[in-house]
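Trainee: take this sequence and fold it.
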Amino acid sequence: MPFSNMFRAAWSSEERLDGKTVVITGANTGIGKETAIDLSKRGARVIIACRDMEKAKAAVKEIIESSGNDNVLCKKLDLSDTKSIREFAEGINQDEAKLNILINNAGVMVCPYGKTADGFEMQIGVNHLGHFLLTYLLLDLIKKSAPARIVTVSSLAHSWGSIYLDDINSEKSYDKSKAYSQSKLANVLFTRSLAKRLEGTGVTTYSLHPGVVQTDLFRHLNGPQRCFMKVVSPFTKNSVQGAQTTIYCAVEPKLANETGGYYSDCAPTSPSRKAKNDELAQKLWDLSCNMLSITWD
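Mentor: Sure thing, here's the model as predicted:
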């Protein structure tokens, strides 16, 4: 965390979200679920978008019990399959009158090499391309619901990332940590590009580092990485603490006039130099559209 943020008082807000609709991807566990509980407590209608419907239904029950708000539901979304993303978005566009907050939270981390249903490397496919397509498909409804926000959970790992434009799917060589960092850098660049395209629409965008959070994303770490996590565990966050910056970006009234920025510990912070490269952001945008066969000017 930035040194200046270490002594900042914990952020909290009484902001209400009555009458607002929120979609959160991957919210059946970890920081996504804690975000869903918090936004439900604020009175929002919360839709959690998950791959495993059994786990999702159990999470819905828990969110309703914790928040006292029964306006919570789950819908099936597999971000590793564009067909599933299109079906999910079609359902939201059909059934929901508005979408005020989209939280691109789901992700996979340092997993063994695998490909999505569409042949993308799993980490870039789920973490970036899946959310890129989802946002594209829901954007008309989000614009119609303005003022609205799009929040994408990135990571400090973006700082070590590079975008391999000529080998985005890691087919020439695969390093799971590099592929993860690439996908997280893509999240920050996407948010930056999206902000420019949404100027004047009343829709604002944010990317963030949640902190080093103890979640089941760590399941693919190797022996030395697990040892390291044990050593630093006293300085890591639990899921409630890890959700705070996401919630801050989703509800803080002062952010209504900010867009395209990167946040950590409930405060704006500077991302890496590559994350501020507009030329790289544009090239990634064009490549993403091409890979997904969409036209998004």
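Trainee: use CA for all of it now, contacts and neighbours both
Mentor: Will do.
Trainee: which residues in the stretch 51-200 of the chain form strands?
Mentor: Residue ranges of the strands in the stretch 51-200 of the chain, as given by DSSP state E, counting those that start in this stretch, are 72-76, 101-104, 148-153.
Trainee: and this one, so I can compare the two:
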Amino acid sequence: MTEERQLNVLINNAGIMMCPYSKTADGFEMQLGVNHLGHFLLTFLLLDLMKRSAPARIINVSSMAHSWGSIQLDDINSERHYHSRRAYGQSKLANILSTRALAKRLKGTGVNVYVIHPGVVRTELKRHMNIPLLVMWKIVRPFTKTVVQGAQTSIYCAVEPELDAESGGYYSNCSPASCSRAARDDVMAEKLWVLSCQMLGITWE
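Mentor: The predicted structure is shown next:
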């Protein structure tokens, strides 16, 4: 990125779901590492460039599955107990909480941040689902979104002029949406922010 002079939109969309327990090369639980910490670090590394490029926008892709989990500060890597569904929920909840915390830190910089639920999209993300969930998937599949449809809320948050004055919100179907009570906990958002910085060995002012 040293050759790039401008970056106006960053969409953090990497994700895995409900995989067997494993860790990243840095020792993080895989879903937390890919879905949350990877986005957190990439944003940190690109933020100075985005500030220089302002106005700019950051879009974090979360999920309605954020309601499946809670932030386990004392066992963030699920080492004492692992449940793939709850660990996925924790990582998606972390997306929303970190977006809220980042929006506060970016106030007045010209860089806005949004977090979205893309919908239930027909991708390979479901490849680790167990048999009961795969049966349920077959039932709901006619009501799911194509990849193009699933991208619409990310695109909306990236380009919609009416969002110029908004930052930190949660969106679905190209509109503001409701998230869980846990996802609105600003005290937990700050605790997670501090822990994420410690885990990654970064100082984010």
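Trainee: may I see the strands of the stretch 51-200 of the first structure arranged in CSV, with mean neighbour count and distance to residue 277 of the first structure as well?
Mentor: CSV is the format used below for these (neighbours: other C-alpha atoms under 10 Å; distance: least, C-alpha to C-alpha, whole Å):
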stretch, mean neighbour count, distance to residue 277 of the first structure
strand 72-76, 20, 35
strand 101-104, 27, 22
strand 148-153, 26, 18
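Trainee: surely residue 167 of the second structure and residue 110 touch.
Mentor: No: using C-alpha atoms under 8 Å as the test, residue 167 of the second structure is too far from residue 110 to be in contact (10.2 Å).
Trainee: and the most centrally placed residue in the second structure, what does it touch?
Mentor: Centroid check for the second structure by C-alpha atoms, centre = their mean gives residue 95 as the closest residue, at 3.3 Å. Residues counted as contacts of residue 95 of the second structure (C-alpha atoms under 8 Å, 6 or more residues apart in numbering) are 35-36, 60-62, 115.
Trainee: which of the residues you listed are conserved in the first structure?
Mentor: Checking the contacts of residue 95 of the second structure against the first structure (both residues aligned by TM-score structural alignment, their matches' C-alpha atoms under 8 Å), the contacts still present are 35-36, 60-62, 115.
Trainee: what is the nearest of those to residue 11 of the second structure?
Mentor: Residue 11 of the second structure has its nearest neighbour among those in residue 60, at 6.0 Å by C-alpha to C-alpha.
Trainee: now for the closest one: what does it line up with in the first structure?
Mentor: By TM-score structural alignment, residue 60 of the second structure lines up with residue 152 in the first structure.
Trainee: can you tell me how far that match sits from residue 235 of the first structure?
Mentor: Relative to residue 235 of the first structure, residue 152 of the first structure is positioned 24 Å away (C-alpha to C-alpha, to the nearest Å).
Trainee: what's the closest non-adjacent residue to residue 157 of the first structure?
Mentor: Excluding its sequence neighbours, the residue lying closest to residue 157 of the first structure (C-alpha to C-alpha, 6 or more residues apart in numbering) is residue 181, at 5.1 Å.
Trainee: dump the residue contacts of the aligned partner of that neighbour in the second structure.
Mentor: In the second structure, the residue paired with residue 181 of the first structure is residue 89, using TM-score structural alignment. Contacts for residue 89 of the second structure (C-alpha under 8 Å, 6+ apart) come out as 65-70.
Trainee: mind putting the strands of the stretch 51-200 of the first structure into JSON lines with distance to residue 273 of the first structure?
Mentor: Listed next are the strands of the stretch 51-200 of the first structure as JSON lines, based on distance: least, C-alpha to C-alpha, whole Å:
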{"stretch": "strand 72-76", "distance to residue 273 of the first structure": "36"}
{"stretch": "strand 101-104", "distance to residue 273 of the first structure": "23"}
{"stretch": "strand 148-153", "distance to residue 273 of the first structure": "19"}
